[in-house]
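Chemist: This is a predicted model, with the sequence first.
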Amino acid sequence: MAIIKLQIDDFISVDYELIAIHSSLEDYRLAYFINQKLGISFEKSEKDIGIQIPEGKSHFTRFVFDDEENELYWNLIPNKTKVISRQTKAPSLFEATEMEVTTNLFLLPEMKKVDYLIKIEQVDDWFDTEKLVDELLSIKQITTAYKLEQNKLKSKNNLIF
């Protein structure tokens, strides 16, 4: 009997574009400026992106836009969120104090300087990512924006939602 080996990479297809954005704006303000410039309609999603970490469960807010005309699905996601965990510290033998510790959690830990990500799903060959980046760069509140290569990311599984 013949043995057939299937590689998992044979089934993985990259059908989305990923754009990194550097901006000091809050997520809702950034969504507003992008909506104004691109003529799209990002809306705050009720479904956040949940990530399980040793300190507990955390979530990333997201804004979504379903472009039915072009059959695209847009996500605007912050790359960083804060996790507050309680830790008990015993300064002496008979006394224990509880402290709140704030930790930064990144959706893409290898891209810690990136503030936001735009993930555009179901893209085809006709989609012009360079034009989109140029339009994003024309928003004065955005410091810089550029396309990310998904195959070079170590934590690309965090983008499956």
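Modeler: That came in fine, so what should we check first?
Chemist: okay, CA-based contacts and neighbour counts for the rest of this
Modeler: OK.
Chemist: Can you tell me the centre-most residue of the protein?
Modeler: residue 77 (4.0 Å; C-alpha atoms, centre = their mean).
Chemist: hey, where'd the strands end up in the chain?
Modeler: 16-22, 43-44, 49-53, 56-60, 63-67, 72-78, 80-89, 97-106, 116-121, 144-148 (DSSP state E).
Chemist: take the one below as the second:
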Amino acid sequence: MKSKKLHIEYNYDFTLLGLATSAREYKLAWHINSALGVRLVKQQELSVEFLNDREITISHFLFKTEYSTFRLLKNKSLAGAGKSGFLLAELAHFDYLIMINDDGGFFDPDGTLAALKSIPVVEYLASININKLKEKENLIFE
């Protein structure tokens, strides 16, 4: 009997930034709010299930307009949430990930990057090429 496979192609049309800092997430969110003039709001924790029956719970903040979305995601699983792990293990050197989906032109790419780099608690910030990530499917949720 012939079997058929369903192949799904996701559209990764967002900007991904990796951020290293020793600051707590609420303090980092406050700094980002001040630097970018946004209002990041703490959301309910995200539970991400992997194919190997592993599950992690991550914390995140969200700012959303009609056409733009800015997410601050903690890359490491919450401490009391069962097994530890990373949302993107290949980017384990980053404490936080920032996803920017900007169809409305709310965020100027160069201005946003410069404003985030000017935050005093940000130790390192880098733009990440999504197409080179092996675990990029972990970023599809909602």
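Modeler: Arrived safely, thanks for sending. These numbers were taken from a predicted model, which means no experiment stands behind them.
Chemist: so what's the residue nearest to the centre of the first structure up against?
Modeler: Counting by C-alpha atoms under 8 Å, 6 or more residues apart in numbering, residue 77 of the first structure makes contact with 27, 60, 61, 62, 63, 116, 117, 118.
Chemist: Next: residue 103 of the first structure.
Modeler: Counted by C-alpha under 8 Å, 6+ apart, residue 103 of the first structure has contacts 82, 83, 84, 85.
Chemist: how much space between the aligned partner of residue 138 of the second structure in the first structure and residue 22 of the first structure?
Modeler: By TM-score structural alignment, residue 138 of the second structure lines up with residue 158 in the first structure. Using C-alpha to C-alpha, to the nearest Å, one obtains 19 Å as the distance from residue 158 of the first structure to residue 22 of the first structure.
Chemist: For residue 63 of the second structure, which non-adjacent residue is spatially closest?
Modeler: residue 40 (4.7 Å; C-alpha to C-alpha, 6 or more residues apart in numbering).
Chemist: which one in the first structure is aligned with the one you found?
Modeler: Under TM-score structural alignment, residue 40 of the second structure pairs with residue 42 in the first structure.
Chemist: Check the alignment and tell me where residue 74 of the second structure lands in the first structure.
Modeler: By TM-score structural alignment, residue 74 of the second structure lines up with residue 78.
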